[in-house]
Each structure stands twice: as C-alpha cells, then as structure tokens.
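Novice: This is the structure alone, sequence omitted:
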C-alpha cells in the first residue's frame, strides 16, 4: 500500500524535514556540551559538597524526607478539597497517587506541564468529574499554588528585613481575594461569560472559514457544567491552607537538609527567601526539573544568607536528592501503577457525586 501524500497538509512555513532531522541532535549536543563544561568548572565545589554528604545526620535526613512526603500530601489534599467543593468525592489515596504521578510528568519531561495537565484531566474524569469541573479544578489548583508561593515569598521578604510592615501584605492579599471572588462569581453565574465566549468563538471560526456558531453547543454545555463547580468558602479556606503548607513543608525539607549537613546557624527568613527564589526560578526554565537553575538560585540564596559555599552546595544536593530524586522515583512508579490500572478498567462515564 503506497504511503499517503502528506505534502498538502504540511504548513507552508514548516521547516524542511532534513532540517528537523538534525535540529534535535544538535540541541541535545549543545546541552550536553553545556552540562559538561558546567560540571568541569564546578567539580571542585561539587566534590567538596559530596564529601560532606558521606555522613549526613540520619535523624535530620529522615525528618527531611518525611517533610517532603507531607508537602506532597498537602498538595493532594488541596486538590481533593477543590473537587469536593464541586461535589466529587474520592478517597485521599487516589489524590496522593495522582499528585506524585502528575508531578513526575511535569518536572522530568520536556514540555512536562502539558503532559501533567492532560494526565490530571484524564484521572479527574475517572474520578467522576465532568470536563468543566476537571478543567476548573486543574486551573484553580495552579492559581492557588502560585498565589500561596507569592504570599510566602512576600512574608519571608518582609521578615528578612527585620521590619514587618503589615500594610505591604495588602496587595497580595487583595489579589487573592479578588481572584477568589471572581472565580466564585463565574461558577455561580456562568451564563454571564457566554457573550464574550461567543464573540471569541465567532472570530476564531471566521479565521477557519467556518460558521460563526460552529462549536457553540459544546461551549454552552461546558459552561452549564460549571454550575456544579462552586468554590464554597469552607473548602476554599482549607484548600488555601494546604497550598501554603505545601510550600512551607517543602521549605522545611531544605531547612532540615541544612541541619543534616552543618552545625552552623542560618536565618530562617533568609533560608525561606532563598527557597522562594529557587522555586520562582524553576518556573522560568524549560529544562526538566529546573536542573541547574533551581540549584543555582538556592545555592546563591544560601550563600547570600551567610552559609559557606561548600555547605550550601551540600545542602542543595541533599535537598534535591529528596525532592527530585526520591519524589520523582516514587512518582514514576505510581504512574506505571495507575497506567496499568487504567488499562484494566475502562474509563467510566463522568457522574458527579453530590454530597
């Protein structure tokens, strides 16, 4: 059977195939060369750090591991609360498994957040959420987590200056409040977003040379499903607390790793600020896991806080062994288990449980 002719469907401005063949190997080669140069230049400090890791205090290390596990549990509980607010009730172990698996997809694959979002959506549909509720929960959990990190960063910055000015917290608090009120208003009255949605759909359809109302019925059905996605104040408050605890426990893991390595003292506010800077830097990289960028930001933040360079590197290496190596390993194992389970059981019809 002859191969189908695909020249008609390929965009006119697409790069030639022979260019795409060598582009990926070239990019991989450049990245490997960059990592090699960085390894050679940073080897003395890395060797010093690894030498300190030969005998970390096991009691501190064990508590650090528990803190990171607890942080993952808080993120899972945050998402569970959001789904419960929409009427979807699922045992906590399913949410924890989803949190580990989705996190591993997000931080280890190129373009990982897209894979993680798709996986989250599929699993929430299996939990019984409608398409609108699943999309709403994923979007809201991301915004809530980002807002929690912003609040923790603002507080740590203010405390590190030694002069806590409460009026400086008004802006982030007001932003979170407005975001929450806006989301509640949309879910209570989703029909109010239909005019804007219909106008945007008409423009897109004109560009695609389709009727202006093409796909409007599906959008109306999606909007109607949003009526079940109401963020109740009690669930919103608990979800926000879990979002903040997720970051604080993650930062606590870094703090415990520092004490597993060194007997010296460090300002808790400076360490928390270094942690927030590292997490913020991780959102700006396309490298899986933020390797290099997060580590550099954490090390720089610790050194700025008065920690010796070797101790700072050792602390970050130990922290990344837990937060990246251990958590990602568990996450991929969990993903394989979930995937095998999904193959055995067909996807059920989404029926939102009320309660």
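Specialist: Received, thanks. Source: prediction; values computed, not measured. Numbering: from 1, shown residues only.
Novice: For the rest of this, base every contact and every neighbour count on C-alpha atoms.
Specialist: OK.
Novice: Quick check: chain neighbours aside, which residue is closest to residue 225?
Specialist: residue 132 (5.7 Å; Cα to Cα, 6 or more residues apart in numbering).
Novice: Correct me if wrong: that neighbour contacts residue 222.
Specialist: Yes - the pair residue 132 and residue 222 passes the contact test of Cα atoms under 8 Å, sitting 5.5 Å apart.
Novice: more crowded one of the two?
Specialist: residue 132 (20 against 17; other Cα atoms under 10 Å).
Novice: Could you list the buried residues of the helix or strand hosting that one?
Specialist: Using DSSP states H and E, residue 132 sits in helix 131-160. For helix 131-160, a neighbour-count test (16 or more other Cα atoms under 10 Å) marks 131-138, 140-141, 144-160 as buried.
Novice: try stretch 220-239
Specialist: 220, 222-231, 235-236, 239.
Novice: can you redo those as TSV with distance to residue 278 and secondary structure?
Specialist: Output for the buried residues of stretch 220-239, formatted as TSV (distance: Cα to Cα, whole Å; DSSP: H, G, I helix; E, B strand; the rest coil):
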residue	distance to residue 278	secondary structure
220	41	helix
222	37	helix
223	38	helix
224	40	helix
225	38	helix
226	35	helix
227	38	helix
228	37	helix
229	33	coil
230	34	coil
231	31	coil
235	29	helix
236	27	helix
239	24	helix
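Novice: Pasting the second one now:
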C-alpha cells in the first residue's frame, strides 16, 4: 500500500497538471487510438510465443492465447506479476507438466522477458544516446539510498541461503531443474526463436502502443525517445510491489516523458489513455475469460 499512498500524495500535489491532462482527453485523434488498441492485442500473442518457447512440449495454441489474455486480468489482483504467474503455472500443470518443470519454465520466461526489455532499452540508448537524461528521473540524493537498499536485500538473501540448509537444498534443486529445462529448450531452434523473439516483441509492442497514443495527442517527442521513456520507466518500477504497477507505472511514465521533452499536461493525458487502452479496457473481458477458463478446468 505504501507506493499507492506515495502516488496519491504526488497526485494531490500536482492536481493542477492532472486536471489539465484530463481536459486534453477530448483532443485525441481516434484512428491512432484504434491502432494502439490493435497493437495491444498483439502483445498477448507475443506473450503466448514466449510462454511456448519456455517449454519443450507443444501447448494447445488457442488455450495458451486465452490464458495470456486472462493472465493480464489476474495480474492486477496481486502485486509484481504474481497473478499472471499463478495463472500460467496452473495452466502448465493442467497441460501435464510437473510443478517443478512448470516453475522452471516460468523462471525462464521471466528471465527472457526481463533480458528482452533491458536489452531493447540498451540498444535504443546506444542508437539514441541523448534520448533520456537519467538524472531527471530520480530525486536529488536518491541514488545512494536506493543502492544501499538493494545491497541490503542481496545481503539478506545471501545470508538466508548460507544459514538455512533446507533453503539451500530447495534452491539447488530448482536451479538444476531450471538449467536442464533451459538446455532442452535451446536445443530446439523453434523453441529458442519463440522464447527470445517473443521476449523482444512484447516490450517493443508495448512501447509502440505508447508511441501511437503519443502521436494521437500530438506529444512533441520523437517516437524513439518515447519508446526509451517507456522502457526506462517500466524497468525502474519493476520492483515496486503494486498490483499491475498501479500508480507507480503512471507516475514513472509521466516523469520519463517529461524528461525526454514532453509537456507535463500532454504527457499526463498520454499516460492516462495508454493505461486505459492496455489495462482498463481489457480488464473486464479478461476477468470473464479467466472465470470461464477456471470453469472449463483449463486452469
């Protein structure tokens, strides 16, 4: 709840900008928004390819795609992607994979998705080195405490592994299973292509949605810079434990778009509509799909 509270405080302090951003919603060019909705649908296809690439067995295609759509709704019920992970774990178990192999496939998916997002961001920053001034994304003096907090988390995890033998055994067994699964998947070119191709396509498609919404509002930022802002913002909020990144993603995106040269009010309107297209419009049909899949025992 703490991130939501902080975002609420920020929203109250900048309520004038928010009000101005809401007033711009009627100025959007609808053909670009329809294109953004179409690209959003492709993100579920990319997620399905990545999920299939993480396992050797062929998963039922239609049910796999429907599960990714439903997982999007579940992702907004639990923090840090736990909802989508739970849905996909159950789906793979129903498809006949053991819990250990399902968990290994999930870990491989998360690793590929993270690597694809960070790799795409790095490639764009190399191509457009001046696209994003990172100093403007963090409050002054915040980098030191963040590094200290990150080091403390790593040290605590290492301490638990060193001190608790049962935890070491579980982690060792999981890593052995995960490495075995990764070798099996990469021995099949079709699976490796699906895994890494989908992992790159997913964030690229999401960034494209933001670019299309930005164009719909006439945001005075080059498309490549908008894509960099999106990738940087989502990487930055990946560790913030709010359901579906609620609040934290919106704040980070507005800050990033302003950092690359966008007007605050227009950036606010762009982010609001971007989240409506990618989160709130698919939420109800995704929840209904999730209920149907549970009822049909697909998950």
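Specialist: Thanks, I have the structure now. What you see is a predicted model; the values in this text were computed from it and never measured.
Novice: Once they're superposed, what TM-score comes out?
Specialist: Here the superposed chains carry a TM-score of 0.77, computed using TM-score structural alignment, normalised by the length of the second structure; 264 aligned residues with a Cα RMSD of 3.3 Å.
Novice: any chance of the buried residues of stretch 220-239 of the first structure in TSV, with distance to residue 116 of the first structure too?
Specialist: Shown next, in TSV, are these (distance: Cα to Cα, whole Å):
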residue	distance to residue 116 of the first structure
220	27
222	22
223	24
224	26
225	23
226	22
227	25
228	24
229	21
230	24
231	23
235	24
236	23
239	20
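Novice: can you tell me the helix or strand for residue 68 of the first structure?
Specialist: Going by DSSP H and E, residue 68 of the first structure is in helix 58-85.
Novice: And residue 117 of the second structure, what's its match in the first structure?
Specialist: Residue pairing (TM-score structural alignment): residue 117 of the second structure is matched to residue 149 of the first structure.
Novice: From residue 176 of the first structure, how far off is its match?
Specialist: Using Cα to Cα, to the nearest Å, residue 149 of the first structure is found at 12 Å from residue 176 of the first structure.
Novice: Helix 131-160 and the helix holding residue 68 of the first structure, what's the angle between them?
Specialist: Interaxial angle, helix 58-85 of the first structure versus helix 131-160 (axes from the mean of the first three to the mean of the last three Cα atoms, to 10 degrees): 140 degrees.
Novice: Now do the SS call for residue 110 of the first structure.
Specialist: Per DSSP: H, G, I helix; E, B strand; the rest coil, the secondary structure class of residue 110 of the first structure is coil.
Novice: Return the residue of the second structure aligned against residue 245 of the first structure.
Specialist: Residue 245 of the first structure maps onto residue 201 in the second structure, by TM-score structural alignment.
Novice: my bad, should have said residue 113 of the first structure
Specialist: Residue 113 of the first structure maps onto residue 81 in the second structure, by TM-score structural alignment.
Novice: What is the neighbour count of its match?
Specialist: Neighbours of residue 81 of the second structure (other Cα under 10 Å): 21.
Novice: My guess is it contacts residue 242. True?
Specialist: No - judged on Cα under 8 Å, residue 81 of the second structure makes no contact with residue 242 at a distance of 9.1 Å.
Novice: Do a quick rundown of the helices in the second structure.
Specialist: For the second structure, the helices defined by DSSP state H occupy 2-13, 15-23, 30-53, 61-74, 82-94, 99-127, 143-163, 165-186, 189-216, 223-236, 248-259, 264-275, 281-295.
Novice: Where does the third one end up in the first structure?
Specialist: With TM-score structural alignment applied, helix 30-53 of the second structure matches the range 58-81 in the first structure.
Novice: once aligned to the second structure, how far is that stretch on average?
Specialist: For stretch 58-81 of the first structure, the mean distance to aligned residues of the second structure following superposition is 1.0 Å (mean Cα distance after the TM-score superposition for the first structure).
Novice: in that stretch, what counts as buried?
Specialist: Residues of stretch 58-81 of the first structure classed as buried by neighbour count (16+ other Cα under 10 Å): 60-61, 63-65, 67-81.
Novice: Tell me the counterpart of residue 128 of the second structure in the first structure.
Specialist: Residue 128 of the second structure maps onto residue 160 in the first structure, by TM-score structural alignment.
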